[in-house]
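In: sequence first, predicted model second:
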Amino acid sequence: MLIRTLGTFIAVILLAFAVPAEAAPPRQLLEDVGSSYPRVIRLEHGPGAGRIITSIGSMIDGKSVGLIHESVDRGRSFQRVAVISDPDLTISRGMCCATLFELPRKVGDMPAGTLLWATTAGLDTGNDRRVRQRVWRSADIGRTWTFLSDIAIAPNAQPGWEPELSVAADGSLVAFYSDESDTTRHDQKLVRVRSADGKTWSAPVDTVKHQRHGVRPGMVGVRALPDGTYFMVYEVCNIDFQRNCGIYFRTSKDGWDWGDPIDLGTQVITEAGRYPRHTPTIAWSPNTGSDGAILLISEMLVEADGSLSAGNGATILVNDPEADDPWEEFPAPIPVTGVNNEGCRNFSPSLLPSRDGRTVLELTTDLDDGVCKTFVATGPIPID
């Protein structure tokens, strides 16, 4: 077992809900602005190594932007260091669903440590829209950003969503995203493309799809593990009520070949039969347990019958690298109440474990006076 028993978890979570609000785990606003899709990384290369960098989607003067923040005190405080805006506002109206990534090795003319920020753009450009997955780069620890390329452009008016970046074993930059353009066969599927330089991209390749038209794999997250394995999570919606938008995972030996796309992979289920729903993200914690561990957070947690769990909106799941055993639960640093698939509260949260594997930094969204904002807090990872 990686963490303390389920009984300990239940006692902790019930205590958290029973104490007065002022005694709840502390959380602070990342910035007092409306925001979505928080992402967080710790830099591993170059002069900024050790700094924590975050991104959120927001609006300035009615335009969609990305806001970049930095912490130099291990997540105790954050300062905004950059605003990313699209140079071509005619095609970028309605940006959404961004991701943040540090290159672990050189790709093209971009050295290790280059920061990449990818987003969906063009959701609000009318009936003739061609939604794009677009990527920017920064060579100065996130201070300035330059548009790099269009990862993919939809072939019709149907959208794509939520790009995710990784570097495969062969050194190519890989981008994954949810694709709705294959309208006659799939309501949505996961696809991937790759590039040798971040500028020119291949045609899309199917990654996860279902034979039933209405089933929707999406919200992909990918991490490279120390042993060379690549670990992917994603939600699969519209299978059935009890498993609706449940979270699945699969692995790859090289970061490009993910097996038969019709195979949905393995569903994430806890020892008590609970399962997470919606908006999964993952992080690798190298010093949690004996061999490191995968941490997974999602919008919701439900019981085996689909009803809301007591830990809904307030739980992180953990498993060893093989992920063969049921997933274990522990309290998230930011318990969000009232979560039930409504688009803000705990929607697509993000995690960053400490280097020693004993604590985890969480970024998540919640309503604040009716506005969706990003909060940040750090909490313990219970270890045997």
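Out: Sure thing, it's come through.

In: could you use CA atoms for every contact and neighbour count after this?
Out: Noted.

In: tell me, how many residues neighbour the closest residue to Pro286 other than its chain neighbours?
Out: Closest residue in space to Pro286, ignoring its immediate chain neighbours: Gly292 at 4.2 Å, by C-alpha to C-alpha, 6 or more residues apart in numbering. Here the count is done by other C-alpha atoms under 10 Å, and Gly292 has 18 residues near it.

In: hang on, isn't Gly292 packed against Ala323?
Out: No - contact between Gly292 and Ala323 fails when scored by C-alpha atoms under 8 Å: they sit 11.5 Å apart.

In: what about the helices in this protein?
Out: Ranges of helices in the chain, per DSSP state H, are 6-18, 89-92.

In: got the buried residues for the first one?
Out: Applying a neighbour-count criterion of 16 or more other C-alpha atoms under 10 Å, one finds 9-10, 13, 16 buried in helix 6-18.

In: now swap in stretch 210-220 and tell me
Out: For stretch 210-220, the neighbour count (16+ other C-alpha under 10 Å) marks 210, 213, 215-220 as buried.

In: turn the residues you listed into JSON lines, including distance to Gly255.
Out: Formatted as JSON lines, those follow (distance: C-alpha to C-alpha, whole Å):
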{"residue": "His210", "distance to Gly255": "21"}
{"residue": "His213", "distance to Gly255": "27"}
{"residue": "Val215", "distance to Gly255": "24"}
{"residue": "Arg216", "distance to Gly255": "22"}
{"residue": "Pro217", "distance to Gly255": "18"}
{"residue": "Gly218", "distance to Gly255": "18"}
{"residue": "Met219", "distance to Gly255": "17"}
{"residue": "Val220", "distance to Gly255": "13"}
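
In: nearest to Thr266, of the residues you listed?
Out: Nearest to Thr266 among the buried residues of stretch 210-220 is Pro217, at 12.9 Å by C-alpha to C-alpha.

In: second one coming, line it up with the first:
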Amino acid sequence: MLLSFLTSFIGLAVAATNPIDTFANVTVFQPDSGAVSYARTESLTNGTLLATWSDFAAANNTIPIYRSADNGFSWYTFGSVTSDTEGRRLVQPHLLYLNESFGDWDAGSVLLAVNAVDDKSTNIEVYGSADSGESWSFVSTVATGGKANTTNGATPVWEPFLMMTNHKVVCYYSDQRDTQHGQKLSHQTTSESLDAWGSAVDDVAFSNYSDRPGMTTVAKLPNGKYILTFEYAMLNATGKYRYPIYYKISNDPENFGTEKAYRINVNTGVQPNGGPYVTWSPIGGVNGTIVVSDSDHNSIFVNRALGDGIWTEVKTPAGRAYSREVRIPTNDETKLRIAGGAEYGQTDPSQVLLTIMDLAKALNITS
């Protein structure tokens, strides 16, 4: 516990000596038409960021990579990722910076997991870049499912999330291939190379067939445990789905399956709903602060007790967005980076927007 406190204190002190600027809703990308969403960013070094997003209306088989050299205040086109398979659109991206070498990839390489979708299949694929995101090559396929279809009984895979932990790379995703579940959450792991993924393991699988947990994100906590958030799609009395946010906590990021699921209960009575994203900040005391965003609110929801008890609603200057991302900048841990695009179901043109907010100030942390 003392070590965790010292680590948090030192991290805060270092960040305070080199604070980054705050700003609200800077434009990363403005499409000519159509809605873009599912924005994702990744920190490289020295304030350099990469960003990408989903464009479900894209007619080609590429996904853009944008770059910022000033902590996200300005952006420019940097690269693109192209599917090796004609007719596949790359959507639902997730970026991962490798801070250590892994297999054939040196430290400093960047990975991109996507759902490569065509009219017959969904495919969780991984691409890699050895030059900070400018050029990319196909690396491997993690999982393959049926065509994109959210109807129970269909067999697609969705929504990859990459994490490196314990010298392994884990790919979490939503999985409709099990006939016992309308949808469940699974992961696959590789410990040696990015083309040697292990078998799928259940993370969240409920006994009620119609339940559809989805959209995994994971963060490591200072006590060595891990938190997994997800939307728990369940039918209400009228036969329509609702999507409250739930979470699990485990000692092992590869063993969430047997852990209990908890709903996020908020002090204001607000119910976070749909498309969660979780991150952890070292500020806020010995336990730091868990931060969760959802798709329906401007607010974030925070917990400073390692997931126990009631969560607190905190207002942000960022807008609502489907699967809005929250990340802690690696060069200033007192801040929170928020990236988003269109709201769920939006069809009119939508920007990809990025916000840096002062998390310490929002939490009333003064030292």
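Out: Now that the structure is in, tell me what you want to look at. Being a predicted model, the structure only gives us computed values, none of them experimental.

In: now render the buried residues of helix 6-18 of structure 1 as TSV, adding distance to Leu148 of structure 1.
Out: Listed next are these as TSV, based on distance: C-alpha to C-alpha, whole Å:
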residue	distance to Leu148 of structure 1
Phe9	45
Ile10	47
Ile13	45
Ala16	45
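
In: for the stretch 251-367 of structure 2, which segments count as strands?
Out: Counting by DSSP state E, counting those that start in this stretch, the stretch 251-367 of structure 2 has strands at residues 262-263, 277-281, 289-293, 300-303, 312-314, 325-327, 335-340, 352-358.

In: JSON lines for these, including mean neighbour count?
Out: Listed next are the strands of the stretch 251-367 of structure 2 as JSON lines, based on neighbours: other C-alpha atoms under 10 Å:
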{"stretch": "strand 262-263", "mean neighbour count": "15"}
{"stretch": "strand 277-281", "mean neighbour count": "26"}
{"stretch": "strand 289-293", "mean neighbour count": "26"}
{"stretch": "strand 300-303", "mean neighbour count": "23"}
{"stretch": "strand 312-314", "mean neighbour count": "19"}
{"stretch": "strand 325-327", "mean neighbour count": "25"}
{"stretch": "strand 335-340", "mean neighbour count": "26"}
{"stretch": "strand 352-358", "mean neighbour count": "24"}
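
In: closest one to Glu86 of structure 2 among those strands?
Out: strand 352-358 (26.6 Å).

In: residue range for the closest one in structure 1?
Out: Matched against structure 1 by TM-score structural alignment, strand 352-358 of structure 2 falls on residues 374-380.

In: what's the mean deviation for the matching stretch versus structure 2?
Out: Once fitted to structure 2, stretch 374-380 of structure 1 is off its aligned match by 2.0 Å on average (mean C-alpha distance after the TM-score superposition for structure 1).

In: trace Asp206 of structure 1 over to structure 2, please.
Out: Checking TM-score structural alignment: Asp206 of structure 1 goes with Asp202.

In: right, and its match touches Lys184 too?
Out: Yes - assessed by C-alpha under 8 Å, Asp202 of structure 2 is found in contact with Lys184 at 7.3 Å.

In: and these two? Which one has more around it.
Out: Taking other C-alpha under 10 Å, Asp202 of structure 2 and Lys184 do not tie; Lys184 has more neighbours (25 against 18).

In: so what's the counterpart of that one in structure 1 closest to, chain neighbours aside?
Out: With TM-score structural alignment defining the correspondence, Lys184 of structure 2 maps onto Lys189 in structure 1. Excluding its sequence neighbours, the residue lying closest to Lys189 of structure 1 (C-alpha to C-alpha, 6+ apart) is Lys209, at 4.8 Å.

In: residue contacts, that neighbour?
Out: Lys209 of structure 1 makes contacts with 186, 188-190, 215-217, 261-264, as judged by C-alpha atoms under 8 Å, 6 or more residues apart in numbering.

In: correct me if wrong: Ala332 of structure 1 contacts Thr315.
Out: Yes - using C-alpha under 8 Å, Ala332 of structure 1 is in contact with Thr315, at 4.8 Å.

In: returning to what we had before: same list (the helices of structure 1) but as JSON lines, adding distance to Ala82 of structure 1.
Out: As requested, the helices of structure 1 are exported to JSON lines (distance: least, C-alpha to C-alpha, whole Å):
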{"stretch": "helix 6-18", "distance to Ala82 of structure 1": "36"}
{"stretch": "helix 89-92", "distance to Ala82 of structure 1": "18"}
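
In: among those, which is nearest Leu301 of structure 1?
Out: Closest approach to Leu301 of structure 1 among the helices of structure 1 (C-alpha to C-alpha): helix 6-18, 13.2 Å.

In: so where is the closest one in structure 2?
Out: Across structure 2, nothing matches helix 6-18 of structure 1 (TM-score structural alignment).

In: now do that helix against strand 315-319, angle only.
Out: 160 degrees (axes from the mean of the first three to the mean of the last three C-alpha atoms, to 10 degrees).

In: helix 6-18 of structure 1 - contacts with which helices or strands?
Out: Judged by 3 or more C-alpha pairs under 8 Å, 6 or more residues apart in numbering; DSSP states H and E, helix 6-18 of structure 1 is in contact with strand 328-331.

In: compared with structure 2, how much does the strand it packs on deviate?
Out: Superposed on structure 2, strand 328-331 of structure 1 shows a mean distance of 1.1 Å to its aligned residues (mean C-alpha distance after the TM-score superposition for structure 1).

In: that strand - contacts with which helices or strands?
Out: Judged by 3+ C-alpha pairs under 8 Å, 6+ apart, the packing partners of strand 328-331 of structure 1 are helix 6-18, strand 315-319.

In: other SSEs contacting the last one?
Out: Helices and strands touching strand 315-319 of structure 1, by 3+ C-alpha pairs under 8 Å, 6+ apart, are strand 293-297, strand 328-331.

In: equivalent range in structure 2 for the longest one?
Out: Mapped onto structure 2 with TM-score structural alignment as the criterion, strand 293-297 of structure 1 occupies residues 289-293.
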